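> Give me the fold of what follows.
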Amino acid sequence: MAILAAAFCTWALLTLPIQGAVILVVASVLGWSGWIAFSYTRPVKSRKVIAVYLCAVGFQLIHMAEEYTGGFPHEIVELFDSPRDWPEKEFLLVFVFGFGALYFFAGAGALYRIRVANFFLWWYALGAGLLNGIAHFVFPILKGGYFPGLYTAGGHFIMSGLLIYLLIKENRVLKAEEQQQVQSLVR
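The predicted model follows:
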């Protein structure tokens, strides 16, 4: 997973407007950290966590629709005076359809407690959700007005916060179950 994340970060830094790429790189680091700290050894078991994740991903698609209709790829390039263009077709193919599919595949993998799927739960929660939500409150300040994604950023932020809370809580529950099993074996 580390090799895939590093390759993805390299691609993002070499091809996307640098501000978008930096957000994705930070998202990858945060996602990796959350995954290793909380879900790598104890993959998510609770369907409640997975249901909230899938609802958050559904909300992400609504958020991406606002970004697309508001011209986000063009606006972010203009906001930061980036030398790299970001074609709408690339934005749709990679970030809406590509990541959208990946997020849903990760949800299906999480149902079967596949470890790598849990990486994407954390990548989404901390990066695409929380970090992206924060960025969408900063961009309008920098621009001095509406920035595509602002209207749905609050819901995005809330859904990600709830998901992070549930992922951490899930880890504590699974850890307690493990300790209880060990204690019952010792007796």
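> switch to C-alpha atoms for all contacts and neighbour counts from now on
OK.
> need the contact list for Ile3.
By Cα atoms under 8 Å, 6 or more residues apart in numbering, the contact list for Ile3 is empty.
> sec struct for it, please.
helix (DSSP: H, G, I helix; E, B strand; the rest coil).
> Enumerate the positions of whichever strand or helix holds Ile134 that are buried.
Mapping Ile134 onto the secondary structure by DSSP states H and E places it in helix 132-143. Neighbour counts over helix 132-143 (16 or more other Cα atoms under 10 Å) mark 132-134, 136-137, 139-140 as buried.
> mind listing the helices for this protein?
2-15, 18-34, 47-69, 72-79, 88-90, 99-111, 115-122, 132-143, 150-186 (DSSP state H).
> To compare with the earlier structure, here is another sequence to fold:
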Amino acid sequence: MTQRPEPYSAAVMAILAVAFCAWALLTLPLQGAMILVVASVLGWSGWMAFSYVRPVKSRKVIAVYLCAVGFQLIHMAEEYTGGFPHEIVQLFDSPRDWPEREFLLVFVFGFGSLYFFAGAGALYRIRVANFFLWWYALGAGLLNGVAHFVFPIIKGGYFPGLYTAGGHLIMSTLLIYFLVKENRQLKAEDQAPQPLAVR
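Model prediction:
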């Protein structure tokens, strides 16, 4: 059954996404910040197109998402041990520094917590929680995975995150497939004729 549409969740997440993008553009190296901006736009767009009106219902989709988030932590462990914040600053000769402490607090611990809270919220079909499923699928997974194959080409050698980037592409592709399939199933259920009530 379709949940009753309401504009508030979309507006709140749009405002939060814009605020996050503004923070990223003002504080992080611009190349890294631009990936986060594109990820925010893609995540919000995917959420609105597929899971806003019909939040995810299948536990299979949520299980794939949680496995993807677990893999994200493995990927970020590779980034951290390889000095990703320092390396991206050097790669693009950015005038802005990216302290490792900020990288850990915001992107590992902060977003890591949000991802798991969103998984719990998705179990109860909380609309806002579904935003983070799409944020991972299209942003932290797909876009990030592609970027990690581009960085070594620019550098001409290994770049932190390369070894686990393929896993990102696999997990995000699976998640996108299941999210779109789930939307189609829920839409078909909504459009199916309802049986007449027996008096």
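> Drop the TM-score for these two in here.
After superposition, the two chains reach a TM-score (TM-score structural alignment, normalised by the length of structure 1) of 0.97; 185 aligned residues with a Cα RMSD of 1.0 Å.
> related to what we said a few turns ago, quick check: which helices or strands does the helix holding Ile134 of structure 1 pack against?
helix 150-186 (3 or more Cα pairs under 8 Å, 6 or more residues apart in numbering; DSSP states H and E).
> Trace the helix holding Ile134 of structure 1 over to structure 2 and give me the residue numbers.
Alignment of helix 132-143 of structure 1 against structure 2: residues 144-155, by TM-score structural alignment.
> how big is the angle separating the helix holding Ile134 of structure 1 from helix 47-69?
30 degrees (axes from the mean of the first three to the mean of the last three Cα atoms, to 10 degrees).
> what residue of structure 1 takes the place of Pro55 of structure 2?
Using TM-score structural alignment, Pro55 of structure 2 sits opposite Pro43 in structure 1.
> Now do the same contact list for its match.
110, 113-115, 118.
> what's the spacing between the most centrally placed residue in structure 2 and Tyr80 of structure 2?
Nearest residue to the geometric centre of structure 2 (Cα atoms, centre = their mean): Tyr136, 1.9 Å. As judged by Cα to Cα, to the nearest Å, Tyr136 of structure 2 and Tyr80 of structure 2 stand 19 Å apart.
> Same question for Gln72 of structure 2.
Counting by Cα to Cα, the gap from Gln72 of structure 2 to Tyr80 of structure 2 is 12 Å.
> The two: who's more crowded?
Using other Cα atoms under 10 Å, the more surrounded residue of Gln72 of structure 2 and Tyr80 is Gln72, with 23 against 18.
> who's in contact with that one?
So, once contact is read as Cα under 8 Å, 6+ apart, Gln72 of structure 2 ends up touching 141, 168.
> Mind telling me what it corresponds to in structure 1?
Per TM-score structural alignment, Gln72 of structure 2 is aligned with Gln60.
> What are the neighbouring residues in contact with Phe159 of structure 2?
With Cα under 8 Å, 6+ apart, Phe159 of structure 2 has these contacts: 82, 84, 87, 148, 151-152.
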